[in-house]
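Engineer: next one to model:
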Amino acid sequence: MRMQVVRVHCPVSGNLLARLQAGEAAALADDAVLSAVIAVIRGSDVLGAIGPYRGVFELGFGLESFVPQAEAVPTTGRAGEAAVVPTVVVKSYAPEGADIARELAAIAAAHPWEIPVIEVGVVGLVG
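Structural biologist: Just a heads-up that it's a prediction; the model follows:
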């Protein structure tokens, strides 16, 4: 089954990252960006839809690094210096060809970064 895949990189606090890694699901509601992204997925008929399931998403945990240039207006970090931030990657799916423009716009509007990292691609799911 071919699907669109959407990955949204969300900056979080180190404390929130640790809580999520420990399996504390309630922590999802404690971050405005993360909870907004999840609300978009749960409120959509297409994003997060795999067969008879809705609201499907996965979380990946890690660190993200970048070096803002002089013309950047970073939320975190300073121009010319490497920044490393705790990050949660929210991954979800939509049927291939589904119109997810409204969902992507809502996610981008909720994201704090000057240039949000929102990846869209196509994958094949087994099953």
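Engineer: for the rest of this, base every contact and every neighbour count on C-alpha atoms.
Structural biologist: Noted.
Engineer: show me the contact partners of the helix or strand encompassing residue 63.
Structural biologist: For residue 63, the host element (DSSP states H and E) is strand 57-66. Residues from elsewhere that reach strand 57-66, judged by CA atoms under 8 Å, 6 or more residues apart in numbering: 17, 21, 38, 41, 48, 82-93.
Engineer: same thing but at 6 Å, please
Structural biologist: Strand 57-66 is contacted from outside by 82-92, using CA atoms under 6 Å, 6 or more residues apart in numbering.
Engineer: please apply the same query to stretch 101-110.
Structural biologist: 33, 37.
Engineer: which among the contacts of strand 57-66 count as buried?
Structural biologist: Neighbour-count burial (16 or more other CA atoms under 10 Å) applied to the contacts of strand 57-66 gives 83, 85-92.
Engineer: now render those residues as TSV, adding secondary structure and distance to residue 119.
Structural biologist: Output for the buried ones among the contacts of strand 57-66, formatted as TSV (DSSP: H, G, I helix; E, B strand; the rest coil; distance: CA to CA, whole Å):
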residue	secondary structure	distance to residue 119
83	strand	21
85	strand	18
86	strand	18
87	strand	15
88	strand	14
89	strand	10
90	strand	10
91	strand	9
92	strand	11
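Engineer: let's compare: structure for the following, please.
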Amino acid sequence: MKFVDIYRVKTFVVPEYVDLVMQGILSIDDLKVGNYRNVMWQSKDGMEQFVPSDESVPTEGEVGEKTTVTSFRIEFSIPRDEALLRKVIEEGIYPNHPWDEPVIQVSEEKEARKHE
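Structural biologist: Sure thing, here's the model as predicted:
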């Protein structure tokens, strides 16, 4: 067993875009963990709320009005490589996510690897 440095990436997506965002991510990295690839997690049926400002380009809701939608959390880890992280976000998530400013959270963590 060993510990590896990773980025844990989380984003929140309305259900109809989950597969598209996941495919975008996987087109950049195969998300390998040990002897497995395409390792991702989904947490379903959360609620997301926002109020679009005058400068926003809302996919849902109206400028100045509170909007609440069902969203899923997609979570995955990648090696701690900033160039890869930027590519996953800029080429995998952004072009496939419906929001003009998606929430993407990144943390530096360690993961245990039994088979690496």
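Engineer: circling back to that earlier point, now the strand holding residue 63 of the first structure, how far from the centre of its chain.
Structural biologist: 8 Å (CA atoms, centre = their mean, to the nearest Å).
Engineer: hang on, residue 110 of the second structure in a strand?
Structural biologist: Yes: using DSSP: H, G, I helix; E, B strand; the rest coil, the assignment for residue 110 of the second structure is a strand.
Engineer: what is the aligned counterpart of it in the first structure?
Structural biologist: Alignment note (TM-score structural alignment): residue 110 of the second structure maps to residue 124 of the first structure.
Engineer: in the first structure, what range does stretch 61-76 of the second structure match?
Structural biologist: Stretch 61-76 of the second structure maps onto residues 77-92 of the first structure, going by TM-score structural alignment.
Engineer: any idea how far residue 53 of the second structure is from residue 104 of the second structure?
Structural biologist: 19 Å (CA to CA, to the nearest Å).
Engineer: swap in residue 50 of the second structure?
Structural biologist: Here residue 50 of the second structure is placed at a distance of 15 Å from residue 104 of the second structure (CA to CA).
Engineer: can you check residue 30 of the second structure too?
Structural biologist: 19 Å.
Engineer: ok, residue 48 of the second structure next?
Structural biologist: Where residue 104 of the second structure is concerned, residue 48 of the second structure sits at a distance of 13 Å (CA to CA).
Engineer: ok, now residue 58 of the second structure?
Structural biologist: Using CA to CA, residue 58 of the second structure is found at 17 Å from residue 104 of the second structure.
Engineer: neighbouring contacts of whichever helix in the second structure runs longest?
Structural biologist: In the second structure, taking DSSP state H as the definition, the longest helix is helix 18-28. The contact list for helix 18-28 of the second structure (CA under 6 Å, 6+ apart) reads 88, 92-93, 96-97.
Engineer: closest one of those residues to residue 8 of the second structure?
Structural biologist: Within the contacts of helix 18-28 of the second structure, proximity to residue 8 of the second structure (CA to CA) peaks at residue 88, which comes in at 12.0 Å.
Engineer: the equivalent of that closest one over in the first structure and residue 97 of the first structure, how far apart?
Structural biologist: Aligned counterpart of residue 88 of the second structure in the first structure: residue 103 (TM-score structural alignment). To residue 97 of the first structure, residue 103 of the first structure is 14 Å away according to CA to CA.
Engineer: could you do residue 19 of the first structure as well?
Structural biologist: As for residue 19 of the first structure, its distance to residue 97 of the first structure is 36 Å (criterion: CA to CA).
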